[in-house]
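Novice: One predicted model, sequence on top.
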Amino acid sequence: MLIIGIDPGISGSICFLDNGKILDVIEMPIMTDGKKNKKQVNGSQVYNEVTKRIKHFEKNQIRVVIEHVSAMPGQGVTSMFNFGQSFGILKGICTAMQLPMYFVRPAKWKKYFNLLNSEKDASRTRAIEIFPYFSSQLSKKKDSNKADAILIASFYHETYKIDD
């Protein structure tokens, strides 16, 4: 069973977890847009990266788990629109590829890993504890987004019954 855990957004990541073992984790492919060089998710590259990693799996052996986030107090309208656009791009790609999608709220997977009300970097520590063989790829503070994607995939792997 291949589980694709996605921490959406331009600073997010995508984790590919095969039967509980990390195959790969990539930073969200992004590109610049317009005169102000705003960043946005590069949907074509997301498609390419996912396609490259799922070719040895049957579609019924793949699950995509996307963190289901919503507006947060204090965030600007523009940033929330951009974040929603990123979420929509990811959802659209998975729909077009006919990959089954599941959504998990941040509070649900964070509670499972005892990360509620903790610092952002705590997810990196937890991912290293669970997957010590992957620690060299989580060595920087900025790797907390990779850790989030790993934990999202791992949460699904550990808690959901596979319906085959």
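Specialist: Good, I have the coordinates. Numbers count the residues shown, from 1 in each chain.
Novice: hey, let's count contacts and neighbours off CA atoms from now on
Specialist: OK.
Novice: so how far is L2 from G20?
Specialist: In this view, G20 and L2 are 9 Å apart by C-alpha to C-alpha, to the nearest Å.
Novice: Please identify which of these two sits among more neighbours.
Specialist: When G20 and L2 are compared on other C-alpha atoms under 10 Å, the one with more neighbours turns out to be L2, at 26 against 17.
Novice: can you tell me how far that one sits from V46?
Specialist: Distance, L2 to V46, by C-alpha to C-alpha: 16 Å.
Novice: out of everything not next to it in sequence, what's closest to H157?
Specialist: The shortest distance from H157 to any non-neighbouring residue, by C-alpha to C-alpha, 6 or more residues apart in numbering, is to G20 (6.5 Å).
Novice: one more structure, for comparison:
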Amino acid sequence: MTPEVRLLGIDPGLTGALALLSLMPSGPSLAVADMPEVHKTIDAAALADLIRHWPRPDFIVLEQVGPQPRDGVRQAFSFGQSYATARTVALMLEIPLHLVRPQAWKGHFRLRGGPEGKEAGRALALRRFPASAKLFARKKDHNRAEAALLALYGAERLLPAGSLPDPDRVGGVATAGGVAAPGQPLPSPRAAGVSG
């Protein structure tokens, strides 16, 4: 098993969050932060500074979002701008970036979209990360929960089999999916690049 692997999950909205999942032989640890915002935009400098001050992640798992039919023009533009800022910061920090559509990671955990799915995601994060329950205590912490689940999705889908402390029990609760196919090598930073 790799001595330590770190994955950073990013929920890129203005009210989004970041979650750094560290997988260690002694067990997983989790740190979360709300998305830094200034004048109703993501503060790119503060976001980069926050990521630099945490232990360097091996991968960033960023939710690849797009406009929804119900979004107004202003909301769609704001969300797109937030996503672009988070993606640019990740690329500038030269950390391998994996883009994942909401349908993929939510499907992996059997979560629905909409408000019900947000609360179900928070409940799942509380179950999967019981030692970090205080990070998801409030109903509005659903974005923190989504960032943590994005990092967990990366651990379960991007890392080779056998590299997790216990592939069936990351975070203390049985996984919803599984890990990458046995024998699949961990991609090098240059080979990982940006994927969808």
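Specialist: Yes, it's here. What you are looking at is a predicted structure, and each value in this text was computed from that prediction instead of being measured.
Novice: Distance of the residue nearest to H157 of the first structure relative to F87 of the first structure?
Specialist: With C-alpha to C-alpha as the criterion, G20 of the first structure and F87 of the first structure are 25 Å apart.
Novice: now swap in K108 of the first structure and tell me
Specialist: To F87 of the first structure, K108 of the first structure is 18 Å away according to C-alpha to C-alpha.
Novice: Please say which of these two ends up with more neighbours.
Specialist: F87 (21 against 15).
Novice: tally of neighbours for the alignment partner in the second structure of R124 of the first structure?
Specialist: Using TM-score structural alignment as the criterion, R124 of the first structure maps onto R122 of the second structure. With neighbours defined by other C-alpha under 10 Å, the count for R122 of the second structure comes to 25.
Novice: R122 of the second structure contacts D141, correct?
Specialist: Yes - R122 of the second structure sits in contact with D141 when judged by C-alpha atoms under 8 Å, with a separation of 7.2 Å.
Novice: Kindly name the residues of the second structure that line up with the lengthiest helix in the first structure.
Specialist: Secondary structure assigned by DSSP state H gives helix 77-96 as the longest helix of the first structure. The alignment of helix 77-96 of the first structure onto the second structure (TM-score structural alignment) spans residues 73-92.
Novice: what's that stretch in contact with?
Specialist: 10, 12-14, 41-42, 44, 47-48, 60, 62, 64-68, 96-97 (C-alpha atoms under 8 Å, 6 or more residues apart in numbering).
Novice: K140 of the second structure versus the nearest residue to A48 of the second structure once chain neighbours are set aside, what's the distance?
Specialist: In space, A48 of the second structure comes closest to V89 once its chain neighbours are excluded; the distance is 6.0 Å by C-alpha to C-alpha, 6+ apart. V89 of the second structure sits 25 Å away from K140 of the second structure, going by C-alpha to C-alpha.
Novice: on that earlier part again, element containing the match of R124 of the first structure?
Specialist: Taking DSSP states H and E as the definition, R122 of the second structure sits inside helix 114-128.
Novice: Are there helices or strands packed against that helix, and which ones?
Specialist: When contacts are defined as 3 or more C-alpha pairs under 8 Å, 6 or more residues apart in numbering; DSSP states H and E, helix 114-128 of the second structure sits against helix 142-158.
Novice: Show me how far the helix it packs on is from its chain's centre.
Specialist: Centroid separation for helix 142-158 of the second structure versus its chain: 4 Å, with C-alpha atoms, centre = their mean, to the nearest Å.
Novice: Mind checking what secondary structure the nearest residue to L126 of the second structure once chain neighbours are set aside has?
Specialist: Among residues not flanking L126 of the second structure along the chain, A133 sits closest, at 5.2 Å (C-alpha to C-alpha, 6+ apart). Following DSSP: H, G, I helix; E, B strand; the rest coil, the label given to A133 of the second structure is helix.
Novice: Count the neighbours of the aligned partner of A133 of the second structure in the first structure for me.
Specialist: Using TM-score structural alignment to pair residues, one finds that A133 of the second structure aligns to S135 in the first structure. Using other C-alpha under 10 Å, S135 of the first structure has 16 other residues around it.
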